[in-house]
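>>> Could you look at this predicted model? Sequence included:
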Amino acid sequence: MSEVKVVSEIAASVWKIQANPGDRVEEGDVILILESMKMEIPVTAPQAGTVQAILVREGETVEEDQHVATLAG
């Protein structure tokens, strides 16, 4: 079983977490939503798998390319 890192594409704040550890996701499913300059930016699963960990909290600021979640593929 491979581990896949999910990263933020931009610096933003975590607006809403959509998936929880143990959830099964398909490629393209939204894992969390970032907010930057009043825009909502979805962070999606790069492949199908099971969410192992969410590494951020709602309201937290993240940097570009920050590891925000881990999937087991």
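Looks like it came in fine. Residues are numbered from 1 along each chain as shown.
>>> going forward, measure contacts between C-alpha atoms and count neighbours the same way
Fine.
>>> Residue 47 - how many residues pack around it?
If you count neighbours by other C-alpha atoms under 10 Å, residue 47 ends up with 16.
>>> Below is an additional structure, to be compared with the one above:
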Amino acid sequence: MNEVKASMAGSVWKIVAQQGEEISEGQDIAILESMKMEIPIPAESGGTIKELKVSEGDFVNEGDVIAIIE
């Protein structure tokens, strides 16, 4: 199990991957918006998205879990 965490504080602008989707290392899971910049959040390893912990519009802090990959 691998947790994908936010690299900085910001709002979840867009969820790119869906729960149950098979993803590869480096594939974007979500895009944060902070200070009018878009920051992609990539998977650190490949696998299946077991759970998305955020929704579009949510605010996250640095280190918050975005998704869990198995």
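Yes, it's here. On a predicted model such as this, the values are computed, not experimentally measured, just so you know.
>>> Overlay the chains and give the TM-score.
Here the TM-score for the pair of chains, by TM-score structural alignment, normalised by the length of the second structure, is 0.98; 70 aligned residues with a C-alpha RMSD of 0.5 Å.
>>> now the strands for the first structure?
3-7, 12-17, 24-25, 30-36, 39-44, 49-54, 61-62, 67-72 (DSSP state E).
>>> Measure the mean distance from the fifth one to the second structure post-superposition.
Once the two models are superposed, strand 39-44 of the first structure sits on average 0.3 Å from its counterpart in the second structure (mean C-alpha distance after the TM-score superposition for the first structure).
>>> That strand aligns to what range in the second structure?
Mapped onto the second structure using TM-score structural alignment, strand 39-44 of the first structure covers residues 37-42.
>>> What are the contacting residues of that stretch?
Residues external to stretch 37-42 of the second structure that are found in contact with it (C-alpha atoms under 8 Å, 6 or more residues apart in numbering): 4-7, 13, 25-33.
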